[in-house]
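Q: Sequence plus the predicted model coming up.
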Amino acid sequence: MDAIERAGGQSALATKLTKTAKESISHARVWNWINRGKKAPAELCPLIERVTGVACERLRPDVDWAYLRSTVASELTQPIPSATPKEASHG
């Protein structure tokens, strides 16, 4: 897996992911992705991409990343509902 090489090894990737993820990613979990034929979870691929530079499309070619990226992009460009302005009371 290119991401592991770019990160500096399995432990280094696990450490980098743990520092930026909302959960602890163990060395054993990364090992399983490689040695037990398991794939990195799709939800972690954007994080792996961020810390290693290896595109999600290379990590999980079975996921329709173009669709997911466009969906997220359209959600990010939706206007934010304006808050109701608080009335200032000047006594």
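A: Looks like it came in fine.

Q: From now on I want contacts and neighbour counts done on CA atoms only, so please keep to that.
A: OK.

Q: count of residues packed around residue 5?
A: By the criterion of other Cα atoms under 10 Å, residue 5 has 12 neighbours.

Q: contacting residues around the strand or helix carrying it?
A: Applying DSSP states H and E as the criterion places residue 5 in helix 2-7. For helix 2-7, contacts defined as Cα atoms under 8 Å, 6 or more residues apart in numbering pick out 10, 12, 13, 16, 48, 49, 51, 52, 53, 54.

Q: Now go through those and say which are in strands.
A: Of the positions in the contacts of helix 2-7, not one sits in strands, assigned by DSSP state E.

Q: out of those, which are buried?
A: Neighbour counting by 16 or more other Cα atoms under 10 Å classes 10, 13, 16, 48, 49, 51, 52, 54 among those as buried.

Q: try this one next to it:
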Amino acid sequence: MRMGETALGETRETTSACLGRVLRGLRLAVGLDQAVLAAELDVTAEEIDAFERGVSEPPLITLGEMAELFDVPFTVLLEAVFGEGEAA
């Protein structure tokens, strides 16, 4: 069994990948490119790219700043990290 597969051979999305997918979708929905978002958050565009690809996860403070910029409740992003129902 390879990493990311269940016993039945199904591929699971990692927590980081799930969060990255959500972050990318929200960024695109508000019309920001990675460089502009990076400048707003005082991080590099490379860090934004890594967050979105699921290579790394942003610190909670950065996640909170993203929620504000995307105008979504912080819990939306927490649910992407911990799963629905576990963030509360």
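A: Yes, it's here. What you are looking at is a predicted structure, and each value in this text was computed from that prediction instead of being measured.

Q: Superposed, what's their TM-score?
A: Once the chains are laid over each other, their TM-score by TM-score structural alignment, normalised by the length of the second structure reads 0.52; 60 aligned residues with a Cα RMSD of 2.4 Å.

Q: can you put the buried ones among the contacts of helix 2-7 of the first structure in JSON lines and add distance to residue 63 of the first structure?
A: Output for these, formatted as JSON lines (distance: Cα to Cα, whole Å):
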{"residue": "10", "distance to residue 63 of the first structure": "23"}
{"residue": "13", "distance to residue 63 of the first structure": "21"}
{"residue": "16", "distance to residue 63 of the first structure": "23"}
{"residue": "48", "distance to residue 63 of the first structure": "15"}
{"residue": "49", "distance to residue 63 of the first structure": "14"}
{"residue": "51", "distance to residue 63 of the first structure": "19"}
{"residue": "52", "distance to residue 63 of the first structure": "19"}
{"residue": "54", "distance to residue 63 of the first structure": "15"}
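
Q: In contact with residue 51 of the second structure, which residues?
A: With contacts defined as Cα under 8 Å, 6+ apart, residue 51 of the second structure is in contact with 16, 19, 20, 23, 57, 58.

Q: 10 Å instead?
A: The neighbours of residue 51 of the second structure, taking Cα atoms under 10 Å, 6 or more residues apart in numbering as the test, are 16, 17, 19, 20, 21, 23, 24, 45, 57, 58.

Q: Over to residue 54 of the second structure?
A: Contacts for residue 54 of the second structure were tallied using Cα under 10 Å, 6+ apart; they are 13, 14, 15, 16, 17, 18, 19, 20, 21, 23, 48.

Q: Apply 8 Å and report the result again.
A: Neighbouring residues of residue 54 of the second structure by Cα under 8 Å, 6+ apart: 14, 15, 16, 17, 18, 19, 20, 21.

Q: any idea how far residue 82 of the second structure is from the closest residue to the last one other than its chain neighbours?
A: Yep, that's residue 21 of the second structure we're talking about. For residue 21 of the second structure, the nearest residue in space outside its immediate sequence neighbours is residue 52; the separation is 6.0 Å by Cα to Cα, 6 or more residues apart in numbering. Residue 52 of the second structure sits 16 Å away from residue 82 of the second structure when distances are taken as Cα to Cα, to the nearest Å.
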